[in-house]
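> Here you go, sequence then predicted model.
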Amino acid sequence: MGQPVREYLLTLCVTVAVTYLLTGPVRKFAIAAGAMPEIRARDVHREPTPRLGGIAMFGGLCAGLLVADHLPNLNGVFVLSNEPRALLSGAALIWLVGVLDDKFEIDALIKLGAQMIAAGVMVIQGLTILWLPIPGFGTVSLTQWQGNLLTVALVVITINAVNFVDGLDGLAAGMVCIAATAFFLYAYRIWFGYGIEEAAPATLFAAILIGMCLGFLPHNMHPARIFMGDSGSMLIGLVLAGSAISITGQVDPDSMALFAGGERNATHAMLPVFIPLLLPLTIIAIPMADLVLAIVRRTWKGQSPFAADRGHLHHRLLELGHSHSRAVLIMYFWSGLIAFGALAYSVHSASMWIVLGVAALSAVGLVLLLLPRFTPRAPHWAQALVPPRYRYTRRSARATVQEPVREAQGAEPGAEPAFAEPVTVGVSGVNGATAVGPRSRFPDRRKAGSAR
């Protein structure tokens, strides 16, 4: 068991390295190619930022598959299954459409058609859903057209869910990385815990997807130097959907029944993996909720479901007063809580401690959600291990005083100031009220009528 783990780690590290190293040259290429659209009304960034980050992510995908093909324990995935080739074919098609969209802004309906074609390409090559486990009923075998239709629907829904949530720096890549990590742990458990080799392709896809996101995140964290664009968001959405479809279409519930003590128990044991097929509620729960709310909101207003707006969940977090980084961390928290909560429940479904733990963490998440002004500070012994913004210093205390002033000047709440602007604190009036305001930057401030 140790050897496959090392090979998965090697594949993941190669994917991370290739994606990370390619992102820099891709950024220069995007700038030279003019893939830097103007700031739109719904955007939260303030400077034109190059797109086409999906080029580097696709390079990482190809590198990960190439390395895995030459490893002894992972080579069997390519020999015994056509799924890696099916995934690569669909990924290449959707990536190409995304690159064109990042440069030329393709119509939404054309992109939707391309997503369906990419899903159809994977279906033709065998990456499809064959059966569904229904809790309390058992396994339901699907006809060919039912499986194909459900596969295409899942791919399109997942792609658009990830694409819709890609609105803040590092948000989509981080959330998909969290989801892929939870999925990798579960798929690996099915393969080695139950000895079912058909779960190997899904495990490999999840490991590569983690590497793609981790390699791109350093360039995409706030303030982002490059965006993944549709070429990246649609790509990782397709790979995430392909992982879920792979384990659904190839893992035989009868094999699970031998280890779970019956078909019905096997259905319950497999449920956390198959939930993404029943309107994703765990792995892409947050992007899916954002997608559904966006469609309802736009349809209610008489707009197209594909019309862009500023009503997404991350936009609402910013409106509540959260900073850019805090909004991303809150979304990370909820994604991890749902994904890993479902993973833990799938392992020990009879344990009430898991339910209580998830409930407690949910309460903590609600408190953080409703306290946008609260800035956590690390203890003195841990300050060297956290980013500077979480270290309590005189400068951070001074920034707390300056925050209302910078907000009045139009700065983003919680954002770092572009320059250190001194603050004057004086006493005015009979009651001794304190007045706080920015000191003038002009040398002739006394000529302008200063009280001094």
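Alright, I've got the coordinates.
> all contacts plus neighbour counts: C-alpha atoms, from now on.
OK.
> quick one: what helix or strand has the residue positioned nearest the centre of the chain in it?
Here the mean C-alpha position of the chain is nearest to the C-alpha of residue 175 (Cα atoms, centre = their mean), at a distance of 2.5 Å. Under DSSP states H and E, the secondary-structure element containing residue 175 is helix 171-188.
> Show me what the very next helix or strand once past that helix is in contact with.
In the C-terminal direction, the helix or strand that comes right after helix 171-188 (DSSP H and E) is helix 194. By Cα atoms under 8 Å, 6 or more residues apart in numbering, the surrounding residues in contact with helix 194 are 256, 259.
> Report the angle between the helix or strand following helix 194 and helix 171-188.
Read in the C-terminal direction, the helix or strand following helix 194 is helix 200-220, with elements assigned using DSSP H and E. Between the direction of helix 200-220 and that of helix 171-188, the angle (axes from the mean of the first three to the mean of the last three Cα atoms, to 10 degrees) works out to 160 degrees.
> tell me which strands and helices the helix holding residue 175 is in contact with?
Applying 3 or more Cα pairs under 8 Å, 6 or more residues apart in numbering; DSSP states H and E, we find helix 171-188 packed against helix 144-165, helix 200-220, helix 229-250, helix 324-347.
> Out of those helices, which gets nearest to residue 366?
Distances from residue 366 to each of the helices and strands packed on helix 171-188 were compared by Cα to Cα, and the smallest falls on helix 324-347, at 9.6 Å.
> re earlier: measure how the helix holding residue 175 sits relative to helix 144-165, angle-wise.
Taking the same axes, to 10 degrees, helix 171-188 and helix 144-165 form an angle of 140 degrees between their directions.
> If we go by neighbour counts, what in helix 171-188 is buried?
Of the residues in helix 171-188, 171-184, 186-188 count as buried by neighbour count, 16 or more other Cα atoms under 10 Å.
> again with stretch 21-34
Residues 22, 23, 24, 26, 27, 30, 31 are the ones in stretch 21-34 that count as buried (16+ other Cα under 10 Å).
> which of the residues you listed lies closest to residue 197?
Comparing the buried residues of stretch 21-34 against residue 197 with Cα to Cα picks out residue 22 as the nearest, at 32.9 Å.
> in what helix or strand does that closest one lie?
For residue 22, the element it lies in under DSSP H and E is helix 2-33.
> Let me know the angle separating that helix from helix 200-220.
Inter-element angle recorded for helix 2-33 and helix 200-220: 40 degrees (by the same axes, to 10 degrees).
> chain center to helix 2-33: distance?
Shown here is helix 2-33, whose average C-alpha point lies 17 Å from the average C-alpha point of the whole chain (Cα atoms, centre = their mean, to the nearest Å).
> putting a second one here so we can go through both:
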Amino acid sequence: MENNIFLTPFLVAFFLALLFLGTIVWVVKNGFVSISGGRLSSRHIHDKKISRFGGLAIILSFILTLFFDKNLMISSQLAGVLIASLAILAVGIFDDIWQLSWKKQLFFQIITALFVFFIGIRLEYISNPLGGVFFFTGDVGFVLNLILVVFWILLISNAMNWVDGVDGVSGGISAIGFLTIFFVSIRPEVNQPPLGIVAMALLGSVLAFVIFNFNPAKILAGTSGSFFMGFILAMLALFAGAKIATTLLVLAVPVIDALWVIFERLGSGERIFEADKKHLHYRLLELGWSQRKICLFYWLVTALIASIALNVGAFGKLAIFFIIFTLMIVFYFLIRKKTASTV
């Protein structure tokens, strides 16, 4: 009976998302709604116009599932996250059609992060990998908490947005992240069934999206979808008893890729948030990898890291993150050397 409280939201969200996604694809395919006025994604490799409204199906199926789930009491904090999700949907759809400047997108992201912080979604403490716990108390703790929460949301949101350049990658990574958070939520020391329900609803919505988004994609997540997946992963990490380290490790590949590209852009004097072809998936494409091969590579690596993250302590997570960081830096230089030799 207890398992049903998790299985039901998963199935409801999955089939709702399938219905919404199928409807969007069918409507566009049959010309009932023209996307001729839309735009090509500057980050995605598609050279033809394809519906970017996958985020609409993901977010609506997720919210509807939670709204009608009799086992879930929607707290004020969760209600705030749902409101923020609707705002992400609205702004994301606007960007998918007319394209907002990176400054306006960043401004909205900061406002969203501040909103969830001031409704009470904060870091209560941070575990020291070497032992001990740091609690955020006093005025200094409040300011530090604010800075870290905003930075955390911006980092994860943009990392997931930027990795959405190859069919299936962002959805698959997010699904693994949601499943990991679910396993964390049902652990005795965490014991947060509401968090498990939310994670399973998200898993259902995103898995349905992956079916439509796997190469060759019939629909894209768009700004609303990719930003939402990053935003909600950041939120779940905060809800899950500050399981920042676990989530950061699971998302190590897109996060390290994002940080690497940011430093590259800074070094070359480019704008940090402007789209380019410096990300790992683009470099793998230059090596001749297919979209499916790249997608499966990301899925396999993320799943492997997630299984490790669930079975090691704080120090182990930190050590593994730096190992992955080192391997990725070496990988970047090898790819750069190989692509340069083929030019």
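Thanks, I have the structure now. This is a predicted model, so every value here is computed, not measured.
> Excluding chain neighbours, what is closest to the residue nearest to the centre of the first structure?
Taking Cα to Cα, 6 or more residues apart in numbering, and ignoring the residues beside it in sequence, residue 175 of the first structure has residue 332 as its nearest neighbour in space, at 5.9 Å.
> Over in the second structure, tell me which residue corresponds to the one you found.
Taking TM-score structural alignment as the alignment basis, one finds that residue 332 of the first structure is matched in the second structure by residue 299.
> Hmm, its match is touching residue 172, no?
Yes. Counting by Cα atoms under 8 Å, residue 299 of the second structure does reach residue 172; the two are 6.1 Å apart.
> Serialize the helices and strands packed on helix 171-188 of the first structure to TSV and add fields for mean neighbour count and distance to residue 108 of the first structure.
TSV is the format used below for those (neighbours: other Cα atoms under 10 Å; distance: least, Cα to Cα, whole Å):
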stretch	mean neighbour count	distance to residue 108 of the first structure
helix 144-165	21	11
helix 200-220	26	25
helix 229-250	27	11
helix 324-347	20	26
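> helix or strand for residue 88 of the first structure, which one?
Following DSSP H and E, the helix or strand that holds residue 88 of the first structure is helix 83-104.
> I should have written residue 434 of the first structure there, sorry.
For residue 434 of the first structure, the host element (DSSP H and E) is strand 433-438.
> hang on, the earlier thing: which one of the helices and strands packed on helix 171-188 of the first structure lies closest to residue 297 of the first structure?
helix 144-165 (13.5 Å).
> residues in contact with the closest one?
Under Cα under 8 Å, 6+ apart, the answer for helix 144-165 of the first structure is 112, 115-116, 119-120, 123, 128-131, 171-172, 176, 230, 233-238, 240-242, 245, 277, 284, 287-288, 290-291, 312, 314.
> do the same with stretch 14-29 of the second structure
Under the criterion Cα under 8 Å, 6+ apart, residues 33-35, 51, 53-54, 57-58, 60-61, 201, 203-209, 212, 218-219 lie in contact with stretch 14-29 of the second structure.
> ok so, going back, looking at the helices and strands packed on helix 171-188 of the first structure, which is closest to residue 308 of the first structure?
Shortest distance between residue 308 of the first structure and these, using Cα to Cα, is found for helix 144-165: 9.1 Å.
> mean offset of that closest one relative to the second structure (after superposition)
Helix 144-165 of the first structure: mean distance to aligned residues in the second structure after superposition is 1.3 Å, counting by mean Cα distance after the TM-score superposition for the first structure.
> which bit of the second structure covers that helix?
Taking TM-score structural alignment as the measure, the second structure aligns residues 142-163 with helix 144-165 of the first structure.
> The matching stretch: how far from the chain's middle?
For stretch 142-163 of the second structure, the distance from its own C-alpha centre to the chain's C-alpha centre is 12 Å (Cα atoms, centre = their mean).
> and what of stretch 207-214 of the first structure?
On the basis of Cα atoms, centre = their mean, stretch 207-214 of the first structure is displaced by 11 Å from the centre of the chain it belongs to.
> Where does it end up in the second structure?
So stretch 207-214 of the first structure sits over residues 200-207 in the second structure, by TM-score structural alignment.
> Mean distance between that stretch and the first structure after superposition?
Stretch 200-207 of the second structure differs from its equivalent in the first structure by a mean of 1.4 Å after superposition (mean Cα distance after the TM-score superposition for the first structure).
> what does that stretch contact?
Counting by Cα under 8 Å, 6+ apart, the neighbours of stretch 200-207 of the second structure from elsewhere in the structure are 6-7, 9-18, 57-59, 61-62, 65-66, 171-172, 174-175, 178-179, 182.
> hmm, try it at 7 Å
Under the criterion Cα atoms under 7 Å, 6 or more residues apart in numbering, residues 6, 9-11, 13-14, 17, 58, 61-62, 65, 171, 175, 178-179, 182 lie in contact with stretch 200-207 of the second structure.
> for these, which one is nearest residue 274 of the second structure?
Nearest to residue 274 of the second structure among these, with distances taken as Cα to Cα, is residue 171, at 22.1 Å.
> For that closest one, give me its contacts.
The neighbourhood of residue 171 of the second structure, defined by Cα under 7 Å, 6+ apart, consists of 206, 210.
> Recalculate using a threshold of 8 Å.
Taking Cα under 8 Å, 6+ apart as the test, what residue 171 of the second structure contacts is 206, 207, 209, 210, 213, 229.
> hey, where'd the helices end up in the stretch 251-400 of the first structure?
Secondary structure of the stretch 251-400 of the first structure (DSSP state H, counting those that start in this stretch): helices located at 253-260, 263-274, 285-300, 313-320, 324-347, 352-370, 394-408.
> could I get those as a markdown table with distance to residue 136 of the first structure?
Below are those laid out as a markdown table (distance: least, Cα to Cα, whole Å):
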| stretch | distance to residue 136 of the first structure |
| --- | --- |
| helix 253-260 | 14 |
| helix 263-274 | 7 |
| helix 285-300 | 23 |
| helix 313-320 | 34 |
| helix 324-347 | 16 |
| helix 352-370 | 21 |
| helix 394-408 | 55 |
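> Which of those helices sits closest to residue 98 of the first structure?
When those are compared by Cα to Cα, helix 285-300 sits nearest residue 98 of the first structure, at 18.9 Å.
> what range in the second structure matches that closest one?
Counting by TM-score structural alignment, helix 285-300 of the first structure sits on residues 252-267 of the second structure.
> What are the buried residues along the matching stretch?
252, 253, 254, 255, 256, 257, 258, 260, 261, 262, 265.
> so the helix holding residue 88 of the first structure matches what in the second structure?
Going by TM-score structural alignment: helix 83-104 of the first structure matches residues 77-98.
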